[in-house]
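>>> 3D model of this:
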Amino acid sequence: MADSSCLLEWHPYAKDRTMGLNHQLASLSCALAEAHHLGRTLVLPPSMCLFGLHTERWSGSDAPGGRCVPMGDLFDLELLSRLVPVVLGPIENRTSPQQLRGAVDVQRGLKSAEVASQHPCARAPVVRRRVDNFWFTMCSKRIADSDSIMGALHAALGSPPSAKRREPGTVGVPSLDPSAGSRTPPPPPLPRPLNVLLRSGLFYSQRIKRAVRAVQRSIGGASGRWDPADSDSLRALSREYYSVHVRRSDKLTACDVRQQQAEQRSRGQLDYVEPPKDVKVVGECKVRDQLTRPEGLRHALSLWFPEQSRVYIGSTERPDFFAPLRSSFRLYFAEDFGRALANVSNNYELYAVETLLFFGSSGTVETLGYAASWVQDACFPAARLRAESRSGRRAARMLPRHANGSGGVRVECVDRFGLVANGVRYGPACVDNPPCGKAMPPSPLRVLELEALLARRELDLTRYKNRLREQEMAATLAQREAAASEGSRWRRIGGGEEQPAPSTR
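Predicted coordinates for the structure are as follows:
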């Protein structure tokens, strides 16, 4: 357990402070990872500010860039402190002037293990790490250690020993010698993705988690409760709805050179708007636009979701943009749950709610390919079930069990369809995710379309074969007629044949 008088501060938080929520969660997760490795209390920034483009949708947001959210509104700091003790800055309020003057400023490239050995708490009560780049890059570059905190989380989640990093020589190697027998390789170690502690949703505030459960009850018509005596109870909750994240606004403007330059000119950053030089980039914007419009979405979602499925859509677009999809699916948006989301005051809190809704769904679809891997990484509490499913080791029925809540993580229910930890449901979207795992059969309408397509192709093939047969018969007939015409030039004499005399002309 970390000593409350042994502090770690990363500074400055200026570059990350107004980035998107996922970006800031990744950066803060990296700082928390190093604090866990060092056994120190992390001094957190007191608030995070909203990125300008992320203040436009949800009512309650102020002017772009002018809204800052207290950390205590987004996170359950008391629960988080059971894993990594945290206090809110500034650090001047947490230590004496004498201790602050004696604070150790670690070198920028000094790794966590070196900080621990060179600056123990007994000699350096306050350690400060200056990070001029984005904070999450410290873990990406392996300067800050994130492995120890992921190991602790997997242990708290009840993951098997295979979750630990594999020791050399433990991998089973098949032998070519029959007398030597064969060794069955152990299951692969569970993933330890970087910068996902806060993105997992385990430590969101109780207010956010209550809002999520209220929305899930409204969408699925379920009680929102799980029965530990019934391992199918999670399935009954999770199967009720699917989810889609449609990201258009910033991803359409970011790839359009003309739009970017027009915005820069409006801010006085560019005097002349040059015509786009990269036609390919502009073409990519058109493709993104077409694929994320209702007709493009209908075509894609019909491959995975049954007709009239309940589908929650999280997007910067307003609900009326998706109106054409209502004939195929039962759509739900944040705007439909004003009562459940009455205490959600800004777009970052709304995004936190929608992220947990995606995690708890029966299947989720992301707009961009790389974002799908982000969702899978953030779903790491369900990684054990995912690994068991892929390796074929997953039991047909898993009995619910409970953890003691060590390390700030309490597993409340688990079965073969998902688990509930810290009040967050990680459903099939986090385990198999049918759209990407190809486990979901096509909808009935899609089946009929495929059958009709195959029938048409079979008919076309039959017609093609008939045409070939007709052409072959016509060619044979033409050959016979040509032979008969040539034979008429021969004269038959006494049962024999004689070539006619050549013409004298």
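>>> CA atoms for contacts and neighbours, from now on please.
OK.
>>> which is the next helix or strand following the helix ranked longest in the chain?
If you go by DSSP state H, the chain has its longest helix at helix 444-487. The C-terminal neighbour of helix 444-487 among helices and strands, as given by DSSP states H and E, is strand 491-493.
>>> Just the buried positions in stretch 247-261, please.
The neighbour-count check on stretch 247-261 (16 or more other C-alpha atoms under 10 Å) flags 247-248, 252-253, 255-259, 261 as buried.
>>> and what of stretch 43-58?
In terms of neighbour count (16+ other C-alpha under 10 Å), stretch 43-58 has its buried residues at 43-45, 47-52, 54-56, 58.
>>> which residues touch the strand or helix carrying Ala31?
Using DSSP H and E, Ala31 sits in helix 21-38. Applying C-alpha atoms under 8 Å, 6 or more residues apart in numbering, the contact partners of helix 21-38 are 2, 8, 10, 16-17, 41-42, 48, 50, 83-84, 112-113, 115-116, 134-139, 144-149, 194-199, 348.
>>> structure for this one too, so we can compare:
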Amino acid sequence: MAIHPKSRLAKPRSSIFILTASIACIAVLYLVSCLVSVPASIQNVVPPNRHTLQDKYLYWGSRIDCPGKHCDSCEGLGHQESSLRCALEEALFLGRTFVMPSRLCINPIHNKKGILHQSGNMVSEEGWAANSCAMDSLYDLDFMSNTVPVILDNSKTWHHVLTTSMKLGSRGIAHVEGISRTDLQNQKIYSNLLLINRTASPLSWFMECKDRNNRSSIMLPYSFLPSMAAKKLRDAAEKIKAHLGDYDAIHVRRGDKIKTRKDRFGVDRSLHPHLDRDTRAEFILCRISKWVPRGRTLFIASNERTPGFFSPLSARYKLAYSSNYSSLLDPIIENNYQLFMVERFIMMGAKTFIRTFKEDDTDLSLTDDPKKNTKIWQIPVYSWEGGEGGNC
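Take a look at the predicted model:
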């Protein structure tokens, strides 16, 4: 009988003790969390992310090659990629996250539907209406961030970075122009800043990479951006590659590159005097015969829109074009840049890939005319010269 009163008295003491201990534990945990927690303003700037370089940022502008002479009109994808690659290289060099323009300008000259919408002897002259496209519709930014951390300039993170950098004043942001990346890295007035806002060369962004022709100084190879194609574009390319099987590929650039102008005597001249000749089917047949055996499947990517232009190649090869896969591509392709991203990914998977121009000395090419730095307008050549074509 004496046990029951003791048990009734023990319960209140036990409950009070447990409650007190719980409150004490919560208080201790709260104090510890306050001591070790990161300020909310910093958490907003740098959200949890697998990247480790997102505490400092590099911004070159809201549009590639702008401000500068390309603000009103933009160059083609290759030109813009050279500029973008230059900016990404600087971010990689500085250990900063690159703030990428959220949209990429599309030049109407490079946005014809062309070869993707051929029908019999007709070719569509229709162009895609858009004059720009979302950057993440071309590139897989998460995939890219494994090499160079990037965010878009329409993201919440970028908004937080801007807000915080303005609050920090001179400790938050610096506007720089004409300063080398080495100085930006080594001088503390720049290296400790949250944000560096660079005004790049008004000629083109890639002019900031003055050693771009020095292969040893290149941090990101030419193949970097082509390999970063958006996932839906890569998936489409992989399906086409699987259907093609074992294949070779050529990229035939004509269009804008074969343009001529008349000199003061009324004579046509060209910056690439052999290109029109070298990219015609009969000359291509002769050129590639030493690299591509008869009977091979040959995938052709080109901006040439004349129906049947490459048909003579079928005498030796099984020809394939992106237009053969329009049922797969039409639902996902919204502009010519996306189409070229797919075609380029396919060409990268070819056993033998032949470019129009050489990018480096090891490349196979359809022409020996140089691609860049050509300022001499010459009379075009449309036939074999000297001993050329003797083996064809």
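>>> In strands, which of the contacts of helix 21-38 of structure 1 appear?
8, 10, 41-42, 48 (DSSP state E).
>>> JSON lines for those residues, including distance to Gly363 of structure 1?
Below are those laid out as JSON lines (distance: C-alpha to C-alpha, whole Å):
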{"residue": "Leu8", "distance to Gly363 of structure 1": "40"}
{"residue": "Trp10", "distance to Gly363 of structure 1": "38"}
{"residue": "Thr41", "distance to Gly363 of structure 1": "38"}
{"residue": "Leu42", "distance to Gly363 of structure 1": "36"}
{"residue": "Met48", "distance to Gly363 of structure 1": "31"}
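>>> who wins for neighbours among those residues?
The most crowded member of those, judged by other C-alpha atoms under 10 Å, is Leu42 (29 neighbours).
>>> OK, contacts around that one?
So Leu42 of structure 1 contacts 7-9, 31-32, 35, 84-87 (C-alpha under 8 Å, 6+ apart).
>>> how does it look with 7 Å?
Contact analysis of Leu42 of structure 1 by C-alpha atoms under 7 Å, 6 or more residues apart in numbering lists 7-9, 32, 35, 85-87.
>>> Nearest to Pro306 of structure 1 among these?
Leu32 (41.7 Å; C-alpha to C-alpha).
>>> In structure 2, what residue corresponds to that closest one?
Residue correspondence to structure 2 (TM-score structural alignment): Leu32 of structure 1 is matched to Leu88.
>>> Burial check on that match, number of neighbours?
25.
>>> and what of the one 4 residues further on?
Here the number of neighbours of Leu92 of structure 2 (other C-alpha under 10 Å) works out to 19.
>>> Also His274 of structure 2?
Neighbour tally, His274 of structure 2, other C-alpha under 10 Å: 20.
>>> Quickly note the distance from it to Arg264 of structure 2.
21 Å (C-alpha to C-alpha, to the nearest Å).
>>> One more: Arg181 of structure 2?
In terms of C-alpha to C-alpha, Arg181 of structure 2 sits 45 Å off from Arg264 of structure 2.
>>> Of these two, which one has the most company?
Arg181 (15 against 7).
>>> In structure 1, what sits opposite that one in the alignment?
In structure 1, Arg181 of structure 2 lands on Ser112 (TM-score structural alignment).
>>> how near is Gly102 of structure 1 to Gly496 of structure 1?
127 Å.
>>> Compare neighbour counts for the two and give me the winner.
Using other C-alpha under 10 Å, the more surrounded residue of Gly102 of structure 1 and Gly496 is Gly102, with 14 against 7.
>>> just to revisit the earlier point, would you reformat the buried residues of stretch 43-58 of structure 1 as TSV and include distance to Asp460 of structure 1?
Formatted as TSV, the buried residues of stretch 43-58 of structure 1 follow (distance: C-alpha to C-alpha, whole Å):
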residue	distance to Asp460 of structure 1
Val43	71
Leu44	68
Pro45	67
Ser47	65
Met48	62
Cys49	61
Leu50	58
Phe51	56
Gly52	56
His54	52
Thr55	55
Glu56	53
Trp58	53
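>>> What are the boundaries of the helices in the stretch 1-150 of structure 2?
With DSSP state H, counting those that start in this stretch as the criterion, the stretch 1-150 of structure 2 has helices at 3-36, 40-45, 77-94, 141-145.
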